[in-house]
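K.L.:
turn this into a structure:
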Amino acid sequence: MVLTVTATTQKAGMPDVADPSRVAPKDARELSKLFFEQLEVLEEGTEEYSYARSTLIEMNMTLVRFAAGRFRSRNPEEMEDIVQVGMIGLIKAIDRFELSRQTEFTSFAIPYIVGEIKRFFRDTTWAVHVPRRLQEARGQLARATEELGSRLGRTPTDKELSELMSLPEDEVREARLAANGYNSSSLDATINSSQDGETVLQDFIGAEDEAFELVEDFHALAPLIAELDDRDRQIIHLRFVEELTQAQIGARLGVSQMHVSRLLSRCLARLREELLASD
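P.N.:
Model prediction:
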């Protein structure tokens, strides 16, 4: 550990730590007491106060890495995010710690750090949003299933789980269903690899929805239909919206079915021609 003295730290009565992030945990505990003593007497917003606070944060980063290590198995790819979230807990602990508590800062800070990390997992790792009570019930359900499974030597029933969890059976079933939303798989996830290439998940569950093409056609037809005269628009509406037969349309308009057929064919031919020309 390297300590130096600068005008700022000398004035505030604090040691100047050259690289706070490399201070050993044992030394950090002793130095933290000195810096907390200064935080209590320094005015917030001053250069000395900012130095003491930032040094405390850097010196105690090992607490964050220690706490984050407990969650390494949850998702190793998120370790950087977990550490960043843990830092928020550390900062909250530093801002709220008081020496008068007669408690080690380490014991005070760990619950803050772990709490922030757990909140991160609770709020951000569900693939599908479910109510908070079901998120919490998922963990309880997993523990109860493991306990009863080892005790009974088989998969426990919903009734057995509800008795152990002190929850109604319908809530146990709801929690089991909600647990399916915890993880998700990418549509590009590889299912099988061979010489012919890779088979991905979307090859099995994906399908082309023809309705999308209809939506596009409707949008393209709308301005063309608007250009028709009132009678032609009425015929189109009666045939394709009200789904009347040509005979019913003729009776409604007072013309023959044959005349309706000619008018309808002419309208459709015009719309088809204009639609193809716009592509």
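K.L.:
C-alpha only now, for contacts and for neighbours.
P.N.:
Will do.
K.L.:
what about L167, which SS state?
P.N.:
Secondary structure assignment for L167 (DSSP: H, G, I helix; E, B strand; the rest coil): coil.
K.L.:
can you tell me how far it sits from Q234?
P.N.:
Remark: distance between L167 and Q234 (CA to CA, to the nearest Å) = 60 Å.
K.L.:
same question for V260.
P.N.:
As judged by CA to CA, V260 and Q234 stand 11 Å apart.
K.L.:
can you check L56 too?
P.N.:
In terms of CA to CA, L56 sits 78 Å off from Q234.
K.L.:
ok, the two, which is more surrounded?
P.N.:
L56 (24 against 14; other CA atoms under 10 Å).
K.L.:
what's the neighbour count on the residue nearest to the more buried one when sequence neighbours are not counted?
P.N.:
Nearest residue to L56, sequence neighbours excluded (CA to CA, 6 or more residues apart in numbering): S32, at 6.2 Å. Per other CA under 10 Å, the neighbour tally for S32 reads 22.
K.L.:
so S32, which state does it fall into?
P.N.:
S32 is classified as helix under three-state DSSP.
K.L.:
same deal with T155?
P.N.:
Classification of T155 by three-state DSSP places it in coil.
K.L.:
now L214: which helix or strand?
P.N.:
Counting by DSSP states H and E, the element that carries L214 is helix 211-226.
K.L.:
in that helix, what's buried?
P.N.:
Within helix 211-226, the residues scored as buried using 16 or more other CA atoms under 10 Å are I225.
K.L.:
same check, this time on stretch 42-54
P.N.:
L42, E48, Y49, Y51, A52, R53.
K.L.:
whichever strand or helix holds the fifth one - contacts with which helices or strands?
P.N.:
Here A52 is covered by helix 47-59, with elements defined by DSSP H and E. Packing partners of helix 47-59 (3 or more CA pairs under 8 Å, 6 or more residues apart in numbering; DSSP states H and E): helix 7-12, helix 25-41, helix 79-96.
K.L.:
show me the contacts for W126.
P.N.:
Contacts for W126 (CA atoms under 8 Å, 6 or more residues apart in numbering) come out as G181, Y182, N183.
K.L.:
before we go on, could you also do this sequence so I can check it against the first one:
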Amino acid sequence: MAVRAAGSKHSHDDALDTSAEFRRIAALPDGPEKEALRQEVVRAWMPMAERLAGQFRNRGEAPEDLEQVAMLGLVKAVRRYDPERGSAFASYAVPTIVGEIKRHFRDHMWGLHVPRRVQELRNRVRTAVRELTNSADDRSPSVGVIAHHTGMSEEDVLLGMEALESFRTLSLDAELPGADDGYSLADTLGAAEPAYERVIQRESLKPRLRALPDREREILYLRFFCDETQSRIADRFGISQMHVSRLISRTCERLGEQVGAKAA
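P.N.:
Sure thing, here's the model as predicted:
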């Protein structure tokens, strides 16, 4: 069916002349015949899609997965291409396929949501480092060298370099380098400190405790700060233990309502 386009204006060695097939696709109504012809065109352009996928190798994604994403972009390009616009199919298909691959990296390969601008800075820095490093023995180029090479500001270079190390998240169960006995990142994290909440509660209670009647304030002090029993407190004030119990309950309930109302 398709042959390589003679005198093609684009630089793709695997560019094919499928203009006749696309004209037939445009003329056919929706149905099995039209779909079969589309699939035939897709198969003819698969080598180009595979080549474009290969340009994104060594970026943390399996080559087979990249080729599948490229094929998806090719299918979309075949379905959306309009020969009446006058441009060659390759001119439309290449940015469509490359865009599909880039979206795959943006949407599926990052462990955290990263703004598109930061992702683009990362890609520019990564490309510049590869271009400026001629051999494995070369030292990594400095921030200033990368900025001069790319025309980026040093701040953007630093941001892109930080993103180079943020492509994937690190599990909290990951063992720390050089750690013994399986010491993991989770072991370095702190826990919630309940004392902070107690400080807030105490500071909220202070003015309300000072506003209590002397007897109620002293009863609470003896019970909760001196650890006195209710019977000993009752003997001290010459009242029943039941009366002490009711005073403590009512006072604590009232204080709780006052503090809760302020917090709300």
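K.L.:
next, the distance between the ends of stretch 205-220 of structure 2.
P.N.:
From its first residue to its last, stretch 205-220 of structure 2 covers 12 Å (CA to CA).
K.L.:
residues contacting R53 of structure 1?
P.N.:
Counting by CA under 8 Å, 6+ apart, R53 of structure 1 has contacts F35, L39, I94.
K.L.:
and the last one, how far from G197 of structure 1?
P.N.:
I94 of structure 1 sits 55 Å away from G197 of structure 1, taking CA to CA as the criterion.
K.L.:
do the second one as well
P.N.:
For L39 of structure 1, the distance to G197 of structure 1 under the criterion CA to CA works out to 63 Å.
K.L.:
and the two? Which one has more around it.
P.N.:
L39 (21 against 8).
K.L.:
about what we covered before: can I get the contacts of R53 of structure 1 in JSON lines including distance to L148 of structure 1?
P.N.:
As requested, the contacts of R53 of structure 1 are exported to JSON lines (distance: CA to CA, whole Å):
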{"residue": "F35", "distance to L148 of structure 1": "50"}
{"residue": "L39", "distance to L148 of structure 1": "51"}
{"residue": "I94", "distance to L148 of structure 1": "42"}
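K.L.:
ok, of those residues, which one's closest to Q10 of structure 1?
P.N.:
The closest of the contacts of R53 of structure 1 to Q10 of structure 1 turns out to be F35 (CA to CA; 12.8 Å).
K.L.:
residue contacts, the residue lying closest to the closest one once chain neighbours are set aside?
P.N.:
Counting by CA to CA, 6+ apart, A52 is the residue found nearest to F35 of structure 1 once chain neighbours are left out, at 5.7 Å. Going by CA under 8 Å, 6+ apart, A52 of structure 1 touches M14, F35, F36, Q38, L39.
K.L.:
re the thing from before, average separation of the helix holding A52 of structure 1 from the aligned part of structure 2, please.
P.N.:
Superposing on structure 2 and averaging over aligned pairs (mean CA distance after the TM-score superposition for structure 1), helix 47-59 of structure 1 comes out at 3.3 Å.
K.L.:
ok, back up a step: could you export the helices and strands packed on helix 47-59 of structure 1 as TSV, including distance to K159 of structure 1?
P.N.:
Formatted as TSV, the helices and strands packed on helix 47-59 of structure 1 follow (distance: least, CA to CA, whole Å):
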stretch	distance to K159 of structure 1
helix 7-12	65
helix 25-41	49
helix 79-96	37
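K.L.:
among those helices, show me which one is buried the most.
P.N.:
helix 79-96 (a mean of 19; mean count of other CA atoms under 10 Å).
K.L.:
on the three-state scheme, the most centrally placed residue in structure 2 is what?
P.N.:
In structure 2, the residue lying closest to the centroid (CA atoms, centre = their mean) is L112, at 1.3 Å. Following three-state DSSP, we place L112 of structure 2 in the coil state.
K.L.:
tell me the contacts of it?
P.N.:
The contact partners of L112 of structure 2, by CA under 8 Å, 6+ apart, come to F167, R168, T169.
K.L.:
with neighbour count, secondary structure and distance to Q258 of structure 2 added, can I get these in JSON lines?
P.N.:
As requested, the contacts of L112 of structure 2 are exported to JSON lines (neighbours: other CA atoms under 10 Å; DSSP: H, G, I helix; E, B strand; the rest coil; distance: CA to CA, whole Å):
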{"residue": "F167", "neighbour count": "20", "secondary structure": "coil", "distance to Q258 of structure 2": "50"}
{"residue": "R168", "neighbour count": "13", "secondary structure": "coil", "distance to Q258 of structure 2": "49"}
{"residue": "T169", "neighbour count": "10", "secondary structure": "coil", "distance to Q258 of structure 2": "45"}
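K.L.:
turn these into CSV, including distance to T251 of structure 2.
P.N.:
Below are the contacts of L112 of structure 2 laid out as CSV (distance: CA to CA, whole Å):
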residue, distance to T251 of structure 2
F167, 57
R168, 55
T169, 52
